[in-house]
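Asks: Sequence first, predicted coordinates after that:
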Amino acid sequence: MTKPAKQPRIGLLGAGPWAARTQAPALAAHPDVEFAGVWGRRPEAAAAIAAAHDTTAYSGDDGIYALFAACDAITFALPPDIQAPLAARAAAAGCHLLLDKPVATTVAGAREVAEAAERAGVASVVFCTLRYAADTALWIAEQAAVGGWFTAHAQWLGSLYAPGSDSPYADSPWRREKGGLWDVGPHVLSVLLPVLGDVTEVTAARGPVDTAHLVLRHASGASSTATLGLSAPVKASGVSIALVGDQGSAVLPDWGDAVRSFGAAVDALLESASTGKAHDCDIRFGLRLTEILAEAEAELLRRG
């Protein structure tokens, strides 16, 4: 009798709300992987997640390397500029990478991860939710195949920092510092780029609080606009992305829960690791998103 192949072992770096609510449940429920352990900057938080999902908790600097040694792949639920250097170390240790967006908030940081993954020959996937949620992933592929788009309009307004908000993600220093441009901007770009082509020109202007307005020119000749923020009034928050072109208009559908979408991202990483074929939303794509957002941020700073 042939012995079943050992399941890939995946570890989680991070023990905050995103790790506890999304990544850990998705890893624990995935039928084709072993949730091999969780590391957190707060040992008590890592221990709570580990206990909830019958896995091992790691802590401290030594714990990071112990988790790398115990795993075939690592997922990340950390602030981007903490994620990036640790992802480079994980790649050097031979671990495949399932990164959160944005990969980093500096081009140098994102490039470090991309180069480390390339040197090590490991697979990578960046979790931009809309690229893995079943309905939106299908919609993106369909609109890219249709083509003929003239323009697109995107609005992603969160209310994390609005009066009356009780979001568990509001207690996030990097989000408060970087705002909607860096937190929800990657989601919008992850839809626009595969449909309209790479961004060739960026114009940016400030709106209320952390809101940023972008006007983008794409390689296809199409243009798009994006309004991004985390401080909108609660009743004004929401997401919409609409395309306009030869076929009329198309509107992004609603998507399912994040746990299921993250499970699909795990599937994508497993496929890339087994086939050696890079995923469309890999670390190189994550680097490109960082380059575009950094250019927009620089223009916002120039405008004061």
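Replies: Good, I have the coordinates. Numbering: from 1, shown residues only.
Asks: all contacts plus neighbour counts: C-alpha atoms, from now on.
Replies: Will do.
Asks: For Leu130, list the residues it contacts.
Replies: 136-137, 187, 190-191, 255 (C-alpha atoms under 8 Å, 6 or more residues apart in numbering).
Asks: one more time with 7 Å, if that's ok
Replies: Counting by C-alpha atoms under 7 Å, 6 or more residues apart in numbering, Leu130 touches 136-137, 187.
Asks: do Gly256 as well
Replies: Contacts of Gly256 (C-alpha under 7 Å, 6+ apart): Ala133.
Asks: sorry, back to before: in terms of distance to Phe127, which of the contacts of Leu130 ranks first?
Replies: His187 (9.2 Å; C-alpha to C-alpha).
Asks: what's near enough to touch that closest one?
Replies: 128-130.
Asks: Going by contacts, tell me the helices and strands next to the strand or helix carrying Glu291.
Replies: Using DSSP states H and E, Glu291 sits in helix 283-302. With contacts taken as 3 or more C-alpha pairs under 7 Å, 6 or more residues apart in numbering; DSSP states H and E, helix 283-302 sits against helix 107-120, strand 124-127, strand 199-206.
Asks: redo that, cut-off 10 Å
Replies: strand 96-100, helix 107-120, strand 124-127, helix 173-183, helix 185-196, strand 199-206, strand 212-218 (3 or more C-alpha pairs under 10 Å, 6 or more residues apart in numbering; DSSP states H and E).
Asks: Give me the distance from the second one to the chain's centre.
Replies: Spelled out, that is helix 107-120. Offset of helix 107-120 from its chain centre (C-alpha atoms, centre = their mean, to the nearest Å): 16 Å.
Asks: angle of it against helix 283-302?
Replies: 170 degrees (axes from the mean of the first three to the mean of the last three C-alpha atoms, to 10 degrees).
Asks: swap in the first one?
Replies: Our comparison of strand 96-100 with helix 283-302, counting by the same axes, to 10 degrees, yields an angle of 30 degrees.
Asks: Verify the contact between Arg111 and Leu289 for me.
Replies: No - using C-alpha atoms under 10 Å, Arg111 is not in contact with Leu289; the gap is 11.3 Å.
Asks: then this one, side by side with the first:
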Amino acid sequence: MRTGLLGTGPWAATAHAPALSEHPELEFAGVWGRRPEAARALAERHGTRAYEDVGALLADVDAVAVALPPSVQAPLAVRAARAGCHLLLDKPLAADVTEGREVVRAATEAGVASVVFLTTRFQPAPEAWIAEQAAVDGWFTARAEWLGAVFSGDSPFAASPWRQEKGALWDVGPHALSVLLPVLGDVTRVTAAARGPLDTVHLVLEHTGGASSTLTLSLTAPPAATGAVVELRGKAGTTVLPMPHEGPVPALVRAADALLAAARTGRPHPCDAAFGLRVTEVLAAAEDRLGAGR
């Protein structure tokens, strides 16, 4: 599968480009970016071609991997789907629900496969744990905490404009939801939403399975307080999500495997664009609730 990369930022350079280069069943066919000089440098590093015109890249490939801000990703994903390209997308799918629906509509109409890269869902131990807990009845409540210190120290994402604007809700919120939704069921209501220090948010959600969940999300936690935990409590007792320590490249290789499988079989992956849209809808509902309580 000839695959092009859209994006040249830190995430493209440290995760997407190495994963595309390493994957045995993909041909890393080229790079396009909003900064042509960065596209040339990244392409040269991985022995591939830099494209100055995104349309030319889309015409030459079977699939695209996207490492761009959500407001840029969504319209380019629509364009790529209409060009017949399968989609390996990043989270969040889009910056708002309307844009997310356009991506899903374009992918459905074009009949292309899609996978949204939610890191935890493509790591063996967490994915096995999620599948195991989804088969257990009687979950009563869940607690998810996803705390980062992106804007402290030397994080390569500290200068990210969309993270500065959208905050933890949209950056790490998708990770928490990607674990909770397959176990507890879809979100029926954002019961409560409140702001904490800086970009920190606290959410209370109701799920179709009857359980509730609480989420604490932050990109501005003190470095010593960072980390992620998901805990379930119910009739079966208490269990905690195993958090892996491998980097993003192996997980992204597995996401590419999932895209290949979906393209070959026609069976949607659980983390397809439609799932990405549902996560976007929950985030938007939470954002509305936060705005109403401001």
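Replies: Thanks, I have the structure now. Note that this is a predicted model, so its numbers are computed, not measured.
Asks: re the thing from before, got a markdown table for the contacts of His187 of the first structure, with distance to Ala236 of the first structure too?
Replies: Compiled in a markdown table, the contacts of His187 of the first structure are given as follows (distance: C-alpha to C-alpha, whole Å):
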| residue | distance to Ala236 of the first structure |
| --- | --- |
| Cys128 | 23 |
| Thr129 | 21 |
| Leu130 | 21 |
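Asks: thinking again about what came up before, onto which residues of the second structure does the helix holding Glu291 of the first structure map?
Replies: Taken onto the second structure by TM-score structural alignment, helix 283-302 of the first structure occupies residues 273-292 there.
Asks: Counting neighbours, which bits of the helix holding Glu291 of the first structure end up buried?
Replies: 283-297, 299-300 (16 or more other C-alpha atoms under 10 Å).
Asks: Same question for stretch 51-69 of the first structure.
Replies: Buried-residue list, stretch 51-69 of the first structure, by 16+ other C-alpha under 10 Å: 53, 55-59, 64-65, 67-68.
Asks: For those residues, work out which two are farthest apart.
Replies: Every pair of those checked by C-alpha to C-alpha; the farthest is His53 and Tyr65, at 21.1 Å.
Asks: Report the inter-axis angle for the helix holding Glu291 of the first structure versus strand 212-218.
Replies: Using the same axes, to 10 degrees, helix 283-302 of the first structure lies at 130 degrees relative to strand 212-218.
Asks: Tell me how far Trp162 of the second structure lies from Gly111 of the second structure.
Replies: 30 Å (C-alpha to C-alpha, to the nearest Å).
Asks: one step back: shared neighbours of Arg111 and Leu289 of the first structure, which are they?
Replies: 103-104, 283 (C-alpha atoms under 10 Å, 6 or more residues apart in numbering).
Asks: Can you add distance to Asp246 of the first structure and give those back as TSV?
Replies: Formatted as TSV, those follow (distance: C-alpha to C-alpha, whole Å):
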residue	distance to Asp246 of the first structure
Val103	35
Ala104	36
Ile283	33
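Asks: and Glu231 of the second structure, what is it in contact with?
Replies: Per C-alpha under 10 Å, 6+ apart, neighbours of Glu231 of the second structure: 141-145, 180, 213, 238-242.
Asks: Among those, which one lies nearest to Arg189 of the second structure?
Replies: Ser213 (10.8 Å).
Asks: what's the helix or strand for the residue mapped onto that closest one from the first structure?
Replies: For Ser213 of the second structure, the aligned residue in the first structure is Ser224 (criterion: TM-score structural alignment). In this structure, Ser224 of the first structure is located in strand 223-229 according to DSSP H and E.
Asks: now that strand, how far from the centre of its chain.
Replies: 18 Å.
Asks: That one vs the second structure, mean deviation?
Replies: If you overlay the two and look at strand 223-229 of the first structure, the average distance to its match in the second structure is 0.5 Å (mean C-alpha distance after the TM-score superposition for the first structure).
Asks: how about whichever residue in the second structure pairs up with Ala70 of the first structure, what does it touch?
Replies: In the second structure, the residue matched to Ala70 of the first structure (TM-score structural alignment) is Asp60. Going by C-alpha under 10 Å, 6+ apart, Asp60 of the second structure touches 2-4, 29-30, 83, 85.
Asks: same thing with Asp81 of the first structure?
Replies: Shown in contact with Asp81 of the first structure (C-alpha under 10 Å, 6+ apart): 102-106, 109-110, 174.
Asks: start and end residues in the first structure for stretch 29-40 of the second structure, please.
Replies: Using TM-score structural alignment, stretch 29-40 of the second structure pairs with 36-47 in the first structure.
Asks: from the chain's centre, how far out does the matching stretch sit?
Replies: That offset, for stretch 36-47 of the first structure, works out to 21 Å (C-alpha atoms, centre = their mean).
Asks: Quick check: buried residues in it?
Replies: For stretch 36-47 of the first structure, using 16+ other C-alpha under 10 Å, the buried residues are 36-41, 45-47.
Asks: now, the most widely separated pair of the residues you listed?
Replies: Ala36 and Arg41, at 17.4 Å, using C-alpha to C-alpha across these.
Asks: Give me the distance between the two termini of stretch 74-81 of the first structure.
Replies: OK, stretch 74-81 of the first structure end separation, C-alpha to C-alpha: 16 Å.
Asks: Could you find the counterpart of Asp166 of the first structure in the second structure?
Replies: So Asp166 of the first structure corresponds to Asp154, using TM-score structural alignment.
Asks: before we move on, what about Pro80 of the first structure?
Replies: Pro80 of the first structure maps onto Pro70 in the second structure, by TM-score structural alignment.
Asks: nearest spatial neighbour of the match of Ser213 of the second structure, skipping sequence neighbours?
Replies: Ala152 (4.5 Å; C-alpha to C-alpha, 6 or more residues apart in numbering).
Asks: Quick check, central residue of the second structure?
Replies: Lys91 (2.6 Å; C-alpha atoms, centre = their mean).
Asks: what about the residue opposite that one in the first structure once aligned, distance to Cys128 of the first structure?
Replies: When the first structure is aligned by TM-score structural alignment, the residue opposite Lys91 of the second structure is Lys101. Relative to Cys128 of the first structure, Lys101 of the first structure is positioned 6 Å away (C-alpha to C-alpha).
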